[in-house]
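Participant: quick one, structure for this:
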Amino acid sequence: MRVLIDSGRCQGHGRCYDLAPDVFGEDDEGYGTVIGDGSVSPGEEPHARLAASNCPERAIDIEGAAR
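Facilitator: Reported below is the predicted structural model:
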C-alpha cells in the first residue's frame, strides 16, 4: 500500500506523524509529509490507516490497500 498527503487539505494538526511516525513526518511549518515514496510496509499499514482515519481534513489518501 502507498500513502499520499494532499497538501491543499492538510492543516498541520500533526495526528499523522504522531500516530504513524515511521510513515509520516513534518515539514518546517508542522504540516504532514510522507516519508520516502509513500510505500508502507505491512507492519506499518495499521498505523497508516489509523492516521488516515484520524485526519480531520481527510488529507491522507491510501492507494493499493487490500480491503
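Participant: drop to CA atoms for contacts and neighbour counts, all remaining ones
Facilitator: OK.
Participant: just to be sure, I62 is in a strand?
Facilitator: Yes. The assignment for I62 (DSSP: H, G, I helix; E, B strand; the rest coil) places it in a strand.
Participant: what is the burial count for it?
Facilitator: For I62, the number of neighbouring residues by other C-alpha atoms under 10 Å comes to 17.
Participant: again with E63
Facilitator: E63: 12 surrounding residues under other C-alpha under 10 Å.
Participant: one more sequence to fold, the one below, so I can look at both together:
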Amino acid sequence: MPTAPAPAETQPTMCLLHGDYHPMEQDCWAATMDWQFARPHLEGQEARDAYLAAVERQMLDDLVRSH
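Facilitator: Below you'll find the predicted structure:
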C-alpha cells in the first residue's frame, strides 16, 4: 500500500538563505522571494534553475570555507 506524501510544509527544499536543504520557514521563503524579485528577467524553469544553481554555489562556498 503506498504511503501518503508528507505535507508540503514539512518537505525539504533548497534554501539559499541557509545554503542547505531543509523544510523551509518564513525567513527562508522571504529570502527566496527577494532573490526572485531581484531577477525579474528570469521566468519559469530558467528562474528555478538559476535559484538552484545559486543554492549549490552557496553550499559549495560554505563547504570550502569550513575546510
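Participant: what TM-score comes out when they're superposed?
Facilitator: TM-score of the superposed chains, computed with TM-score structural alignment, normalised by the length of structure 1, equals 0.30; 35 aligned residues with a C-alpha RMSD of 3.6 Å.
Participant: regarding structure 2, what is its longest helix?
Facilitator: As assigned by DSSP state H, the longest helix anywhere in structure 2 is helix 44-66.
Participant: next, the buried residues of that helix.
Facilitator: By 16 or more other C-alpha atoms under 10 Å, the buried positions in helix 44-66 of structure 2 come out as 47, 51-52, 54-56, 58-59.
Participant: so what's E26 of structure 1 closest to, chain neighbours aside?
Facilitator: G32 (4.6 Å; C-alpha to C-alpha, 6 or more residues apart in numbering).
Participant: the one you found contacts L19, doesn't it?
Facilitator: No. Using C-alpha atoms under 8 Å, G32 of structure 1 makes no contact with L19, being 11.6 Å away.
Participant: more crowded one of those two?
Facilitator: Neighbour count, other C-alpha under 10 Å: between G32 of structure 1 and L19, G32 has more, with 25 against 18.
Participant: thought T33 of structure 1 was touching R15?
Facilitator: No. Assessed by C-alpha under 8 Å, T33 of structure 1 is found out of contact with R15, at 11.4 Å.
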